[in-house]
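S.K.: Model the structure of this input:
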Amino acid sequence: MSSYKTAGSQDITSSSVVGAPCWVSLTTRDMRAAEEFYHAVLGWEWRTGRLGDEYRFASVGGVPVAGVSAVETLGQATAAWTPFFAASSADETVARSRERGGTTAVGPLSFPPGRAALLADRDGAVFGIWEGELVADWQQWRRAAPAFMELHTRDVFDAAIFYAEILGWASEGAGSCEVHYEGEEVVLRSQGDVVARIHAGAVGSAPDPAIRPHWQVHFTVDDVEACARAALAHGGSVLRGGTRATEAAVLGDPDGARFVVDPWPVRGDA
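M.R.: The predicted structure is shown next:
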């Protein structure tokens, strides 16, 4: 994953922000369409790293912010954005997930200079973990394309316990994420930033993947309405919102992957 480095970037490892989201990655059938769409909607530039043409890196101002991998066929799976969380040990994190009822889809696999795995929690929400050198300095990544993650799940507290136990949330370790219960939500903070939220309301057997437990990636933008118009103009869809600058919009890319654009500032950081 971290095969793209910018000039002057520091070698920051996952251990420095353990438990926090540290990367987002898109799986799609059509790499070219995805590149054109996200360039138009979010202004991203694209380049290839050492992983070759089948994994491309998006950047903002020279800072890598996201990746996209091309998969010719996804079978019954849908194109989707996946958040990756920093882990001090991929092997230990995968083992803890399995012990607590999670499943392992892929890995851990080596992608020098690190290791990655793709997992699902007890309710089936898919997420990734990354151990090793980060693609970019974590604070640079946060500033270049401000993002946070939302987990829509059936049981907020059960989910919070699962992730806390496998990712070290609210532990005494250096750099551990803070967990706060605010109303019926769980809010995760790292280095003072809101980086994730957990909501209830998902239905495990729902036929619509947007209703089943899942992680949703949010990107903060200056102009939500402009993003919505660009999405429609480049083969995407506006699933909710997009008519008011002060409200978030749920967008779909040409392959159906859903994401949210939020007006600045990041929700929860105001």
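
S.K.: contacts, neighbours, all on C-alpha from now
M.R.: Noted.

S.K.: And Arg143, how far from Trp264?
M.R.: Distance from Arg143 to Trp264, counting by Cα to Cα, to the nearest Å: 12 Å.

S.K.: swap that for Leu119, sorry
M.R.: Using Cα to Cα, Leu119 is found at 31 Å from Trp264.

S.K.: Quick check on those two: which one has the bigger neighbour count.
M.R.: Neighbour totals were compared for Leu119 and Trp264, and Leu119 leads with 24 against 19 (other Cα atoms under 10 Å).

S.K.: one more, for comparison:
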Amino acid sequence: MEDPMTHPHPAPGTPCWIELATLDERAAQTFYAALFGWSYHTKPDPATGSYTIASLDGVPVAGLYRVMPNQPPSWLLHLAVANVRSAVGWATSLGGTVLLDPVDIPGRGSIAHVRDPSGAICVLWEIPDDWAFGTDEPGMFSAADLNTWDGDAVDHFYPTMFGLHSHQVGYAPGIDYVEWRLDEPILYRNVMGDEYQNATPSHWLIYLGADPRRGADVLAEQAESLGGTVVLPPFDTGYGRAAVLADPSGARFAITDRSRPDPDWRAEVEDPYDD
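M.R.: Now for the predicted structure:
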């Protein structure tokens, strides 16, 4: 794997970090260390009291911090921007809502929290020069799905903001799934269907890589034995075998074994909005 310290800055809209906001940081550290082999380094943080960097084989893979008891535990996706203040202006002009105005964090660049027009929350991050983020290996970030009720709204918001192209992927009747692409897919969008409760808010679902030597099925079983929950048992997709899990605090995430794509899973369909 390429040395993450030599990565060029990612293109705007590219996932560049993930954070776990958890009710019990110690339990979360134990869970993810057992599941993926993560190690941790914690340092003081003025916003949250402390901030923990999770690493795998010396490569940073995620951040962890503790939230207040009245806040839901969740994984939070960060998207790269060239200038966070300009990006916030774009977001609001496209119907987004700023939840946290741009903040400069010493040594960590500048961030802002934004809610998109469908209600999903993400972080816009103007990353520092020494940015490092491990991806596309077991135990590291693999992909992110935006699960939403309003495909039209987000298909306008994110592609316009980041210059992405929408590529419709149809794999079953009544399912609306889109790749948002630069040269390759960088984000995915799914319109939620009957399998979701009506009260489910729009949200980003983060995928972490499953080691092919173990596979998604074994990893899901292990997560359950560690106090997690199997929200959606392992299933086949055109991108790999996946499962949706929740950690002991209830934060949901997915795992995917990309060595096992199902070649019969999807069929490309024409997207009238793809330019």
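
S.K.: Just give the TM-score of the two.
M.R.: The TM-score (TM-score structural alignment, normalised by the length of structure 1) is 0.79; 246 aligned residues with a Cα RMSD of 3.0 Å.

S.K.: where does Trp141 of structure 1 land in three-state SS?
M.R.: For Trp141 of structure 1, the assignment made with DSSP: H, G, I helix; E, B strand; the rest coil gives helix.

S.K.: which ones are touching the residue nearest the centre of structure 1?
M.R.: Structure 1 has Pro83 as the residue nearest its centroid, 2.4 Å off, counting by Cα atoms, centre = their mean. If a contact means Cα atoms under 8 Å, 6 or more residues apart in numbering, then Pro83 of structure 1 has 21-25, 127-128, 149, 215, 217 as its contacts.

S.K.: Under the alignment, what does it map to in structure 2?
M.R.: By TM-score structural alignment, Pro83 of structure 1 lines up with Leu77 in structure 2.

S.K.: And its match, how far from Ile111 of structure 2?
M.R.: Relative to Ile111 of structure 2, Leu77 of structure 2 is positioned 12 Å away (Cα to Cα).

S.K.: thinking again about what came up before, secondary structure element holding the match of Pro83 of structure 1?
M.R.: In the assignment (DSSP states H and E), Leu77 of structure 2 maps to strand 74-80.

S.K.: That strand vs structure 1, mean deviation?
M.R.: Here strand 74-80 of structure 2, set against structure 1 after superposition, deviates by a mean of 0.5 Å using mean Cα distance after the TM-score superposition for structure 1.

S.K.: angle of the helix or strand that comes right after that strand against strand 74-80?
M.R.: Next in sequence after strand 74-80 of structure 2, counting helices and strands by DSSP H and E, comes helix 84-93. Helix 84-93 of structure 2 runs at 110 degrees relative to strand 74-80, counting by axes from the mean of the first three to the mean of the last three Cα atoms, to 10 degrees.

S.K.: contact partners of helix 84-93 of structure 2?
M.R.: With Cα under 8 Å, 6+ apart as the test, helix 84-93 of structure 2 has contacts from 81, 97-98, 102, 110-112, 114, 116, 124-126, 157, 161.

S.K.: how about 7 Å then?
M.R.: 81, 102, 110-112, 124-126, 161 (Cα atoms under 7 Å, 6 or more residues apart in numbering).

S.K.: Same check on stretch 125-141 of structure 2?
M.R.: 4-5, 16-17, 36, 59-61, 78-84, 107-112, 142, 207-211.

S.K.: Show me where structure 2 has its helices.
M.R.: Applying DSSP state H to structure 2 gives helices spanning 25-36, 84-93, 151-162, 215-225.

S.K.: These into JSON lines, with extra columns for mean neighbour count and distance to Arg189 of structure 2?
M.R.: As requested, the helices of structure 2 are exported to JSON lines (neighbours: other Cα atoms under 10 Å; distance: least, Cα to Cα, whole Å):
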{"stretch": "helix 25-36", "mean neighbour count": "17", "distance to Arg189 of structure 2": "26"}
{"stretch": "helix 84-93", "mean neighbour count": "18", "distance to Arg189 of structure 2": "18"}
{"stretch": "helix 151-162", "mean neighbour count": "18", "distance to Arg189 of structure 2": "8"}
{"stretch": "helix 215-225", "mean neighbour count": "19", "distance to Arg189 of structure 2": "22"}
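
S.K.: hmm, back to that, now, which of the contacts of Pro83 of structure 1 lie within strands?
M.R.: Counted as lying in strands by DSSP state E, out of the contacts of Pro83 of structure 1, are 21-25, 127-128, 149, 215, 217.
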